[in-house]
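Enquirer: curious how this folds, go ahead:
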Amino acid sequence: MFEISLAKIVSETNNLDLIGSDRIVSGFSSIVNADLHSIVWIKNYSFLHQLKNRNAVVLTEDCNVAEELRDQTSVLLAKSSSRFIVAQIHTVFFKKQDSFSKNYADEWRSNGFEIGDYAFIGPKVQLGQGTVVGPNVSLIDKVVISNNCIIQPNTVIGIKGLGLEWSGSHYLEFPQLGSVIIGTHSEIGPLSTIRKGALVDTTIGNHVMIGSLCNIGHNVTIGNAAILTSSICVSGSVSIGERVFLGVGSTIKNKVTIGDSATVGQGCVVVKDVAPNKTVVGNPARVL
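Expert: Here you go, the predicted structure:
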């Protein structure tokens, strides 16, 4: 585990002030899992209500957040882009690579689970009863799969997303701290990728069907009984409602919301929100 003082972080990071006392921290945490020795990024005041543990160190660029918390905890106040500074601190002080050194697939097999040949299962994986993991599947990190799911061959779940910030000479990695949570009776098709969340979880509901060659970005939420056919790209922080149908080869821009029971046509490029019960087609998507 990494352990470093806030004072050292501030001394080696430009455009950052420490408000409050120094303490030892071990890395970044999501806003819902914060503890005394973690740093939480709160970009602005609208997110402050989500912080349940006000003993955690907060990094923000919002002076109103800093003012409200100054008598409760230590605050790292950014004088430039706080997202860039989060990536800088993570890369310099806390970055670690995904570990592939220990495969727990045989332990799951010994507990009666059906795990295909050459599957990789990392240490922070939970599988529900009746779930089947196909050959060559990789469940990398922080993956929770509920009961009676099927993970088809050559699929990767729990890999890091491309959360990057440009430093002027190289890329800095934004921390990827969330999990992938998959509900009951869902099926993930072959050769698909589901990326773990950054500061929140990537969440897939119950009875969701995802076909082959799909990419699900970090922080995506997919509602119950949604169908994603094949060769679909869902960018980061997209919200897909219940019973949504995504046609073959469709692409969803980051941070778009698709309402319940909407239909997205084959090859459609969705760049703005889709209302519930609507059908969209084309590039860019338009309502029929």
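
Enquirer: switch to C-alpha atoms for all contacts and neighbour counts from now on
Expert: Fine.

Enquirer: do you know how far Cys63 is from Tyr104?
Expert: Cys63 is 46 Å from Tyr104, where distance means Cα to Cα, to the nearest Å.

Enquirer: same check, this time on Gly189
Expert: Separation of Gly189 from Tyr104 (Cα to Cα): 22 Å.

Enquirer: same drill for these two, tell me which one is more crowded.
Expert: Neighbours per residue (other Cα atoms under 10 Å) separate Gly189 from Tyr104, with Gly189 holding more: 22 against 16.

Enquirer: could I get the contacting residues of the more buried one?
Expert: With contact taken as Cα atoms under 8 Å, 6 or more residues apart in numbering, Gly189 is in contact with 151-153, 155, 209-214.

Enquirer: what's the closest of these to Val125?
Expert: Checking the contacts of Gly189 against Val125 by Cα to Cα gives Ile151 as the nearest, at 13.6 Å.

Enquirer: now do that closest one: how many residues are near it, please.
Expert: 26.

Enquirer: who's in contact with it?
Expert: For Ile151, the contact set (Cα under 8 Å, 6+ apart) comprises 131-134, 137, 187-190.

Enquirer: farthest-separated two in those residues?
Expert: Greatest spatial distance among those (Cα to Cα): Thr131 and Pro190, at 15.4 Å.

Enquirer: against Ile204, how distant is the closest residue to Gln126 other than its chain neighbours?
Expert: In this structure, Gln126 finds its nearest non-sequential neighbour in Val144, 4.7 Å apart by Cα to Cα, 6 or more residues apart in numbering. Note on Val144: its distance to Ile204, by Cα to Cα, is 10 Å.

Enquirer: equivalent analysis for Asn111, please.
Expert: Counting by Cα to Cα, the gap from Asn111 to Ile204 is 25 Å.

Enquirer: how about Gly217?
Expert: Counting by Cα to Cα - Gly217 and Ile204 are separated by 12 Å.

Enquirer: repeat that for Ala119.
Expert: Remark: distance between Ala119 and Ile204 (Cα to Cα) = 21 Å.

Enquirer: Glu67 now?
Expert: As judged by Cα to Cα, Glu67 and Ile204 stand 37 Å apart.

Enquirer: and the two? which has more neighbours close in?
Expert: Neighbours were counted for Glu67 and for Ile204 using other Cα under 10 Å; Ile204 has more, 26 against 12.

Enquirer: I have a second one here; can you model it like the first so I can compare?
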Amino acid sequence: MFRLADLAARVGAELLGDGEVRITHADTIQDATEGAICFLANSKYRHYLPTTGASAVILRREDAAQAQVAGLISDNPYLTYARVASLLYPVADMAGGVHASAVVDPDARIDPSAWVGPCAVIGKNVELQAGVRVGPGCVVEDASVIGENSRLVANVTICSGTVIGKRVLIHPGAVIGSDGFGNANDRGAWVKVPQIGIVRVGDDVEIGANTTVDRGALRDTVIGEGVRLDNQIQIAHNVQIGAHTAIAGCAGIAGSTSIGKYCTLGGGVGISGHLEIGDNVHFSGQSLVTRSFKEPGYYSGNLPAVPNSDWRKTIARIRRLESVMQRLSALEKQVMNQNTDNDAAEQD
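Expert: Got it, this is the predicted structure:
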């Protein structure tokens, strides 16, 4: 339980109303009850503000006049909510140690404050630094390093040689450092190309459930500090992702593409290989990126959904574009020839 005044001081927000209000949990603005704190970041939910059952609301100054309860005033209510929620729902502290069912190579170096959970496997020459948490069923293969206070939630696989920074959070089922898709063709048969690079993950990164980050073919795959990767993302070999870039679920990044800092990729974005994406570049969901975008900006590369009958008509027209272009070209030549003949007749 927190006093609202204490929360304001802890998160750097301005107090609105009674600072003695007790906050016990967080909830949505439309469903909140006594003891809850909610937030208003989207104007679509403003109509709930006068009637919310919450004890406090986080909101912008221009919305404060409509509030019927105490609150916290912030220029960025969602960010302030994130900080408040972190106080209300802290990560449970856990003593160091190794569960009896874990399998740990004798050459592994495990800090006394690190914890290794049930059925986890820790390979040879692995280093787990202070405060690391390796959850149930995780596998950390040989010569990998996991930095201070990083957490593998459960059933995470860290393949050999991977280097994980500090305060990294990796959700269940993620695979970091698997072989990239490298194959050479020998008269129709595929010959595997050894993948001899590793994956390097910077500090304060979060990697979602069932996301895969492939190791480099020659040079390393690098995930910069503060990057956010959602669930079920494919990051191919040798990809470089700059600091604080965020990528939504089901995106796919092909090999050897470089993505800059502070970029965002919507859900389902596909980026071809060997491209260069600059800093502060943003792609909307389902965009297909087949060329480099070096200049900052917002880009889209797909058509929005429409009724199926309209889509069929659009596709039919697209398929006729080549013949339409040929006819247009022929008409242009005909008009040019006619103009030439008219000019010649006038000169005569």
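
Enquirer: one step back: can you flag the buried ones in the contacts of Gly189 of the first structure?
Expert: Among the contacts of Gly189 of the first structure, those scoring as buried are 151-153, 155, 209-214 (criterion: 16 or more other Cα atoms under 10 Å).

Enquirer: and those residues, which two are furthest apart?
Expert: Pairwise distances across these (Cα to Cα) peak at 14.8 Å, for the pair Pro153 and Met209.

Enquirer: any idea what Val238 of the first structure aligns with in the second structure?
Expert: Residue pairing (TM-score structural alignment): Val238 of the first structure is matched to Thr257 of the second structure.

Enquirer: check Ala262 of the first structure too.
Expert: By TM-score structural alignment, Ala262 of the first structure lines up with Val281 in the second structure.

Enquirer: and what of Thr184 of the first structure?
Expert: In the second structure, the residue paired with Thr184 of the first structure is Asp203, using TM-score structural alignment.

Enquirer: need the three-state assignment for its match.
Expert: Using DSSP: H, G, I helix; E, B strand; the rest coil, the structure places Asp203 of the second structure in coil.

Enquirer: and the residue lying closest to Thr229 of the first structure once chain neighbours are set aside, what does it touch?
Expert: Once flanking residues are discounted, Thr229 of the first structure sits nearest to Gly211: 4.8 Å by Cα to Cα, 6+ apart. Listed by Cα under 8 Å, 6+ apart, the contact set of Gly211 of the first structure reads 188-190, 192, 228-231.

Enquirer: next one: Val163 of the second structure
Expert: 144-147, 198-201.

Enquirer: and which of those residues is nearest Phe2 of the second structure?
Expert: Checking these against Phe2 of the second structure by Cα to Cα gives Gly147 as the nearest, at 32.1 Å.

Enquirer: quick check: the aligned residue for that closest one in the first structure?
Expert: Using TM-score structural alignment, Gly147 of the second structure lines up with Gly128 in the first structure.

Enquirer: report the separation between the residue nearest to Thr229 of the first structure and Ile150 of the first structure.
Expert: Counting by Cα to Cα - Gly211 of the first structure and Ile150 of the first structure are separated by 11 Å.

Enquirer: okay, and the common contacts of the two?
Expert: The contact sets of Gly211 of the first structure and Ile150 overlap at Ile188 (Cα under 8 Å, 6+ apart).

Enquirer: show me where the stretch 1-150 of the first structure has its strands.
Expert: Using DSSP state E, counting those that start in this stretch, the strands of the stretch 1-150 of the first structure run over residues 4-5, 16-19, 24-25, 39-41, 57-60, 75-78, 114-115, 120-121, 125-127, 132-133, 138-139, 143-145, 150-151.

Enquirer: shared neighbours, Val144 and Ile204 of the first structure?
Expert: Contacts common to Val144 of the first structure and Ile204, judged by Cα under 8 Å, 6+ apart, are 180-182.

Enquirer: out of those residues, which is most surrounded?
Expert: Neighbour counts for those peak at Val180, which has 27 neighbours (criterion: other Cα under 10 Å).

Enquirer: how about Thr291 of the second structure, what's its partner in the first structure?
Expert: Just to correct that, residue 291 of the second structure is Arg rather than Thr. Taking TM-score structural alignment, the alignment pairs Arg291 of the second structure with Lys272 from the first structure.

Enquirer: what about the residue lying closest to that match once chain neighbours are set aside, how many neighbours?
Expert: Distance criterion Cα to Cα, 6+ apart; nearest residue to Lys272 of the first structure, sequence neighbours excluded, is Val256 at 5.7 Å. Close neighbours of Val256 of the first structure, defined as other Cα under 10 Å, add up to 20.

Enquirer: same thing with Leu88 of the second structure?
Expert: By the criterion of other Cα under 10 Å, Leu88 of the second structure has 16 neighbours.

Enquirer: if we can go back for a sec, the counterpart of the residue nearest to Thr229 of the first structure in the second structure and Met336 of the second structure: what is the separation?
Expert: Under the alignment (TM-score structural alignment), Gly211 of the first structure pairs with Asp230 of the second structure. Asp230 of the second structure sits 56 Å away from Met336 of the second structure, going by Cα to Cα.

Enquirer: please apply the same query to Ala36 of the second structure.
Expert: Note on Ala36 of the second structure: its distance to Met336 of the second structure, by Cα to Cα, is 75 Å.

Enquirer: just Ser284 of the second structure next, same as before
Expert: Separation of Ser284 of the second structure from Met336 of the second structure (Cα to Cα) stands at 42 Å.

Enquirer: more neighbours: which of these two?
Expert: A direct count of neighbours by other Cα under 10 Å for Ser284 of the second structure and Met336 places Ser284 higher, at 17 against 12.
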